[in-house]
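In: Sequence first, then the predicted structure, then my questions.
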Amino acid sequence: MSQPSFTRLSELPEELAIFPLPGALLFPRWQLPLNIFEPRYLNMIDDVIQDMRMIGMIQSVGGSKAKPDVAHTGCAGRITAWSETGDGRYLITLTGIARFDVKEELSVMTPYRQVVPDWAPYEADLKDVPDSKLPDRSRLVSALHDYTEAHDMSTDWSAVEEAPLETLVNALCSGCPFSVMEKQALVEAPTLKDRTETLITLLEMDVSGEDGGTLQ
């Protein structure tokens, strides 16, 4: 299946189906595998596959289970791989395209929710991060070393040193057991450098025993 290629905001949809899910983070150029089994989201996949194959991943932040409150900012991804299981589930892979703010939620007849996205604050997401704007790997590795030692975790340090920096940052943001609020701070960090600084802060707060829930 073709990989997504968007270079201008005008190429992105004016309306977007959203998938509220706490703890599941998507970033530009990052891939997120999902197991879809709820009927409303199976319906969503059927619909978006016939169009731009675009879904907005966004964290739920309270409210009812049927219609949870959602964060102000999420990240849209394009379905770049999918298969259907024998019991009717979809196994999909989303590739992150760009983040968005929720401008308004639409009144729709579909069982899944749809919003009007505001892409403008995240135009830079459509471009690769230039080397001159990459964060300092050594500070991140140092914070990660202290974090893994504190939690007695084994780590493949050669992979940490060799992985592309954006891939490493996104993997840690997605994989570390941060709270919903803390993960939302990572999503909303304006640049990769800011995301890395926020990640380092969260790792250091955990090691020092500070209350990460105070991060706003």
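Out: Nice, I can see it.
In: Please count neighbours and contacts with C-alpha atoms only from this point.
Out: Fine.
In: L34 - that's part of a strand, no?
Out: Yes - counting by DSSP: H, G, I helix; E, B strand; the rest coil, L34 is found in a strand.
In: contacting residues around the spatially closest residue to it that is not a sequence neighbour?
Out: Excluding the flanking residues, the one nearest L34 by CA to CA, 6 or more residues apart in numbering is I92, at 5.3 Å. By CA atoms under 8 Å, 6 or more residues apart in numbering, the residues touching I92 are 33-36, 79-83.
In: SS state for I92?
Out: For I92, the secondary structure call by three-state DSSP comes out as strand.
In: Can you tell me how far the residue nearest in space to the middle of the chain is from T110?
Out: Central residue check for the chain by CA atoms, centre = their mean: the C-alpha nearest the mean position is that of L26, 1.7 Å away. From L26 over to T110 the distance is 24 Å, taken as CA to CA, to the nearest Å.
In: ok, now I36?
Out: 17 Å.
In: Second structure for comparison follows:
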Amino acid sequence: MSEPATVEIALFPIPSVVSFPRTTVPLHVFEPRYRRLVQDCIDDERLLAVTHTVKTIREAPRDQEDALATNQATYQPQTVFSAGMVTLVDTTPDGRLLVEVAMRERYELGRDTQTLPYRIAECTLVTDEPELDRDVRNGELKMLINAKLITIAGSSNPALVDVLQSDEWTGLDAAEFSFRVFQFLRFDADFMQELLEMRSAGDRLQRVWDVLSART
């Protein structure tokens, strides 16, 4: 059996940030190395991964007088993450970058091809396992979760309710919904990382519903 194809991805580890495919992640980038990373990804059309972290490898400098000129803490990334293409939204007068990353797929970390000034690694695509026998239940879970989100949003966020009731949103299949729902839902980062690593849309939906249904 042939080895799965790999793709080079630049890594942007951020503690407690877990991103999912088909969602958009806004970033405010000020560290020199990560401003370089963003610009290189744009210039080279390279995928950028925003990944939750395992631990801190090196602490940030204590003197934070000029954070724009100093690299901050260094982190060990999680081994499964989402990656996508970067769009530059704005550059502030002092050089900070406001960008959006349109996440495409999940990937698993492989060997490094670059470590400085930022990390690039060969990564392999992560996909769900087929589960045709769960189509009906997955559809039910999707509807239950969406109804709960509408209830939570209520009158406080009518714009979100409009999105959740739109034909485009309700027409998503359960697998797509199991990722895109995290554009609106946030849980504890470690729990979200667990959901990200699951290879089953049904399992993701069930875990989300278990949490939401326990809320009053």
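Out: Noted; the coordinates are in hand. Since the structure is predicted, the reported quantities are computational estimates derived from the model, not experimental observations.
In: so what number do they get for TM-score?
Out: In this superposition the chains share a TM-score of 0.69, using TM-score structural alignment, normalised by the length of structure 1; 185 aligned residues with a CA RMSD of 3.2 Å.
In: if we can go back for a sec, if we go to structure 2, which of the contacts of I92 of structure 1 are intact?
Out: When you map the contacts of I92 of structure 1 onto structure 2 and apply both residues aligned by TM-score structural alignment, their matches' CA atoms under 8 Å, the shared contacts are 33-36, 79-83.
In: for the residues you listed, which one is nearest W119 of structure 1?
Out: For these, the residue nearest W119 of structure 1 by CA to CA is I79; the value is 18.6 Å.
In: same for the helix or strand hosting the closest one, what does it pack against?
Out: Taking DSSP states H and E as the definition, I79 of structure 1 sits inside strand 73-84. Other helices and strands packing on strand 73-84 of structure 1, by 3 or more CA pairs under 8 Å, 6 or more residues apart in numbering; DSSP states H and E, are strand 54-58, strand 90-105, helix 180-188.
In: Report the mean distance between the longest one and its aligned residues in structure 2.
Out: Comparison of strand 90-105 of structure 1 with structure 2 after fitting gives an average deviation of 1.4 Å (mean CA distance after the TM-score superposition for structure 1).
In: Also the first one?
Out: Between strand 54-58 of structure 1 and the corresponding residues of structure 2, superposition yields a mean separation of 1.1 Å, by mean CA distance after the TM-score superposition for structure 1.
In: residue range for that strand in structure 2?
Out: Alignment of strand 54-58 of structure 1 against structure 2: residues 47-51, by TM-score structural alignment.
In: how far out from the middle of the chain is that stretch?
Out: Mean-position distance between stretch 47-51 of structure 2 and its chain equals 8 Å (CA atoms, centre = their mean, to the nearest Å).
In: Now do the strands in structure 2.
Out: 6-13, 24-29, 47-51, 53-58, 74-77, 80-91, 97-114, 120-126 (DSSP state E).
In: In structure 1, which residues correspond to the fifth one?
Out: In other words, strand 74-77 of structure 2. Using TM-score structural alignment, strand 74-77 of structure 2 pairs with 67-70 in structure 1.
In: Sort out which residues of that stretch are buried, please.
Out: V70 (16 or more other CA atoms under 10 Å).
In: And G86 of structure 1, how close does it get to F37 of structure 1?
Out: 12 Å.
In: neighbour-wise, which of these two wins?
Out: F37 (14 against 7; other CA atoms under 10 Å).
In: my read: that one touches D87, true?
Out: No - taking contacts as CA atoms under 8 Å, F37 of structure 1 lies outside contact range of D87: 9.2 Å.
In: Which elements pack onto the biggest helix by length in structure 2?
Out: Ranked by residue count and defined by DSSP state H, the top helix of structure 2 is helix 135-153. Judged by 3+ CA pairs under 8 Å, 6+ apart, helix 135-153 of structure 2 is in contact with helix 158-164, helix 174-180, helix 201-213.
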